[in-house]
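In: Got a predicted model here, sequence first, then my questions.
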Amino acid sequence: MAQSIQSHRKDEHVFLAEKYFQAAASAGFDQVRLLHNPLPELAVADVSVRPSLFGWRWPFFINAMTGGSAQTQALNAQLAAVAAACDLAIASGSQSVAIREPALAGSFTVLREHAPSAFILGNLGADADAAALHRAVAMLDADAIELHLNAVQELVMPEGDRDFHWLANLQRLVAESPVPVVVKEVGFGMTREALARLRQAGVHVVDLGGRGGTNFVTIENARRPDRDYAYLADFGQTTVESLLEAQGCGMAVIATGGVRTPLDVLKALRLGAGAVGISGLILHWLIQDGQAATIARLSAWQAQLPALMAAVGAQDLAALRHVPVVLSPALEAYARQRNLALP
């Protein structure tokens, strides 16, 4: 049977995400300084990095990437094996293609097959109906589900949607979902105003999905004959700007976008994230170096994060929120112009 446009697009996304991967991200973490404490008075063994979100063991996880084709089924199997080996939560790529084409469900169910005990998040678009949500959760025996916001991606996508009436539908889905819902941007960030509207709609957990990591303008524009949307490549709020927007938002916050080091994780947690999602970097490791090397690198992060916490004198994530931080003049100006509380 011929591969559908939607399924082929999943393979294109993986190819283009790796082609345009940037080792040095532009998510704003370089504009945040954690001040060194020469007297931390703390041992690494006494540090807890356990987040309050979902009862996870670690405050970072493998965020949404792929699924929907034979190639991505193999990648999902490896990603799930990595999650299982490192005791990390993992999110699926969008399952919408498998809702339309049930024969592709195996490219997603491999997540549960290879990570039977992992916390798995399903994934659908914000326009999904309740029936699709229930099918997506059942497909993965999912513990939670991400509902993604991707208006800019859809605009640049040659075959993308053009109707973005999402808020009322999100409110219905949050109320009807059998599992917790995470409303997630895909890489263009969020504003204080949008966060307030999501909270009013009953949303309890948001993934800010900031600019600076995988760039869906660049990816979708590469699929356009005239490459005519290149000027939107730096559109949106960075991950760090989005974290500033989220100060005091009253919801649990996940920070995703351009995370490259354990220090980036530490900075995101200091700025208010309850957990940190990593996607493009892990995909890059997996494609370039394989499953064993990816497990080894994530295991190293798990060893380094408590060490970094001890170095700044933070025994747990609550204490980390009080570590002194200095923002660059550009970030400070952003916060001032937006009338945002400084962290």
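Out: Received, thanks.

In: drop to CA atoms for contacts and neighbour counts, all remaining ones
Out: Fine.

In: my guess is residue 90 meets residue 83, correct?
Out: Yes. Contact status for residue 90 versus residue 83: in contact at 6.4 Å, counting by Cα atoms under 8 Å.

In: Need the residues touching each of those two.
Out: With contacts taken as Cα atoms under 8 Å, 6 or more residues apart in numbering, the residues that reach both residue 90 and residue 83 are 62, 118.

In: Who has more neighbours out of those two?
Out: For residue 90 versus residue 83, the count of surrounding residues by other Cα atoms under 10 Å is larger for residue 90: 28 against 25.

In: Contacts only, for that one.
Out: 61-64, 80, 83, 118-121.

In: Apply 7 Å and report the result again.
Out: Residues counted as contacts of residue 90 (Cα atoms under 7 Å, 6 or more residues apart in numbering) are 61-63, 83, 119-121.

In: So which of these is the closest to residue 256?
Out: When the contacts of residue 90 are ranked by distance to residue 256 (Cα to Cα), residue 63 comes first, at 7.9 Å.

In: and the closest one, how far is that from residue 206?
Out: Applying Cα to Cα, to the nearest Å, the value for residue 63 to residue 206 is 13 Å.

In: Below is structure B, check it against A:
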Amino acid sequence: MIADRKNDHVRLAAAQHRPDDANEFDDVTFLHHALAGIDQADVSLATGFAGIGWDVPLYVNAMTGGSAKTGDINRDLAIVARETGVPIASGSMSAFLKDPSTAGTFRVLRDENPHGFLMANVNANATAVQARRAVDLLEADALQIHLNAVQEIVMPEGDRSFRAWGARIEEIVEGAGVPVFVKEVGFGLSRETVLCLRKMGVTVADVGGRGGTNFARIENGRRSSGDYGFVDGWGQSAPACLLDASDVGLPLFASGGVRHPLDVVRGLALGASAVGVAGTFLKTLLDDGPGALITKITTWLDQIASIMTVLGARTPADLARCEVRIRGGLREFCTDRGIDVHRFARPFPTVP
């Protein structure tokens, strides 16, 4: 049953991929300064957070594992990560924790990418011992804990008990032996949630916002009655989450609804240390194979550097000093939450 569910997730996630759909990343625009440009040779894509350094501000976010088919996908993703140098997260390893025979469908991520930055992934019901098993299997550099209460209530066989999540996260942080990143799966992290995560000792909060792969829709598609359609638009977008939690003091990652390199740069400009992509990369892999995904990611990295060149940003961190405008539904969100959007009207210092 687990293998069937994992295969269903991949099929339904790919089916809902619509790269031309608008989302709240479109509500973030840069004010163009025609003399702000620098030489692309001076641009570095290296990013850092909590004492960790990555060569690029882009990562392959959690997708899958737990069946023969998804093991093949993980093998291809690991090869792509190895060839492009991007960090990568495993999909939820709950299947491995329930059935050790599925270990190889996850371990392939390390076997094919022995020197890359690899994140294991467990849910918030996992014990510290289980989390350590997941980390050890992958020889992981970090651990993702995914929060997915909305997905679980729609999932026919999903969990219905979430009260212990906070205590479990604290236990995992204490016992994982590696930095712990907590991510939403597509419904966003509020400022209040990020504050709680900081107090728990979490290293990074990946906001995992609305606008990308919709796991409520996926699970509703697995229900014979399809009677949970009313939660289809639940949650906050990644840009909304970044703005909401910008002053909390915990490193943020942006994911959810990232369609192209400009969205990556927008996320970095709103304060993310790195930006994760899953659905867009999965679709390319399934349609055209790992070679095409290697080309796509390589192209994205060059295009990110090109946009930074025009903006006058030598590093991803410099993007947080660029002048952006917030409009549309995202601006309404900021008004409702008491966020001053005018503080993002900040002239970049390289402009004469």
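Out: Sure thing, it's come through. Predicted model only: the values in this text are computed from it and were never measured.

In: Could you tell me which of the contacts of residue 90 of the first structure belong to strands?
Out: When those are checked against strands (DSSP state E), the matches are 61-62, 120-121.

In: could you dump these to TSV with distance to residue 341 of the first structure and neighbour count?
Out: TSV is the format used below for these (distance: Cα to Cα, whole Å; neighbours: other Cα atoms under 10 Å):
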residue	distance to residue 341 of the first structure	neighbour count
61	27	23
62	30	24
120	33	26
121	31	27
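
In: Relative to residue 188 of the first structure, which of those is nearest.
Out: Checking these one by one against residue 188 of the first structure (Cα to Cα), the nearest turns out to be residue 62, at 18.8 Å.

In: Strands along the stretch 1-150 of the first structure, start to end?
Out: 32-34, 60-62, 90-91, 120-125, 144-149 (DSSP state E, counting those that start in this stretch).

In: Name the residue in residue 63 and residue 206 of the first structure with the higher neighbour count.
Out: residue 206 (25 against 22).

In: Which residue is the nearest non-sequential neighbour of the more buried one?
Out: residue 183 (4.8 Å; Cα to Cα, 6 or more residues apart in numbering).

In: Any chance you could list what contacts the strand or helix carrying that neighbour?
Out: Using DSSP states H and E, residue 183 of the first structure sits within strand 181-185. Strand 181-185 of the first structure is touched from outside by 144-150, 174, 205-209, with contacts defined as Cα under 7 Å, 6+ apart.

In: how about TSV for those, with distance to residue 195 of the first structure added?
Out: Conversion of those to TSV gives the following (distance: Cα to Cα, whole Å):
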residue	distance to residue 195 of the first structure
144	20
145	18
146	16
147	14
148	14
149	12
150	15
174	15
205	10
206	8
207	10
208	9
209	12
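
In: Most neighbours out of these, which is it?
Out: Counting neighbours by other Cα under 10 Å, residue 208 leads the contacts of strand 181-185 of the first structure with 33 neighbours.

In: Spell out which residues sit in contact with it, please.
Out: Contacts of residue 208 of the first structure by Cα under 7 Å, 6+ apart are 184-185, 189-190, 239, 242, 254-256.

In: In helices, which of the residues you listed fall?
Out: Within the contacts of residue 208 of the first structure, residues falling in helices by DSSP state H are 239, 242.

In: ok, so of the contacts of residue 208 of the first structure, who is nearest residue 338 of the first structure?
Out: Scanning these for proximity to residue 338 of the first structure, where the rule is Cα to Cα, the winner is residue 242, at 11.3 Å.

In: quick one: the strands in the stretch 151-300 of the second structure?
Out: Here the stretch 151-300 of the second structure has its strands, by DSSP E, counting those that start in this stretch, at 180-184, 204-206, 252-255, 274-277.

In: Nearest to residue 41 of the second structure, out of these?
Out: That would be, of these and by Cα to Cα, strand 274-277, which comes in at 21.0 Å.

In: mean offset of the closest one relative to the first structure (after superposition)
Out: Here the mean offset of strand 274-277 of the second structure against the first structure after fitting is 0.4 Å, by mean Cα distance after the TM-score superposition for the first structure.

In: Just give me how far that strand sits from the chain centre.
Out: 5 Å (Cα atoms, centre = their mean, to the nearest Å).

In: So which bit of the first structure is that strand matched to?
Out: Alignment of strand 274-277 of the second structure against the first structure: residues 275-278, by TM-score structural alignment.

In: which residues make contact with the matching stretch from outside it?
Out: Residues contacting stretch 275-278 of the first structure (Cα under 7 Å, 6+ apart): 51, 59-63, 254-256, 259, 265, 269.

In: just checking, residue 233 of the first structure touches residue 217?
Out: Yes. Using Cα atoms under 7 Å, residue 233 of the first structure is in contact with residue 217, at 5.6 Å.

In: Just want to know which of those two has more residues nearby.
Out: Comparing residue 233 of the first structure with residue 217 by other Cα under 10 Å, the one with more neighbours is residue 217, at 24 against 16.

In: aligned partner of the more buried one in the second structure?
Out: So, by TM-score structural alignment, residue 217 of the first structure is matched to residue 216.

In: show me the contacts for the nearest residue to residue 190 of the second structure once chain neighbours are set aside.
Out: Nearest residue to residue 190 of the second structure in three dimensions, chain neighbours excluded: residue 241, at 6.0 Å (Cα to Cα, 6+ apart). Shown in contact with residue 241 of the second structure (Cα under 7 Å, 6+ apart): 188-190, 207.

In: Also residue 146 of the first structure?
Out: Contacts for residue 146 of the first structure (Cα under 7 Å, 6+ apart) come out as 121-124, 181-184.

In: Any chance of those in a markdown table with distance to residue 289 of the first structure as columns?
Out: Output for the contacts of residue 146 of the first structure, formatted as a markdown table (distance: Cα to Cα, whole Å):
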| residue | distance to residue 289 of the first structure |
| --- | --- |
| 121 | 25 |
| 122 | 26 |
| 123 | 27 |
| 124 | 29 |
| 181 | 33 |
| 182 | 31 |
| 183 | 32 |
| 184 | 29 |
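
In: Just the buried residues of those.
Out: In those, burial by neighbour count holds for 121-124, 181-184, counting by 16 or more other Cα atoms under 10 Å.

In: separation between the closest residue to residue 219 of the second structure other than its chain neighbours and residue 295 of the second structure?
Out: With Cα to Cα, 6+ apart as the criterion, residue 219 of the second structure has its nearest non-adjacent residue at 5.0 Å, and that residue is residue 155. Residue 155 of the second structure sits 35 Å away from residue 295 of the second structure, going by Cα to Cα.
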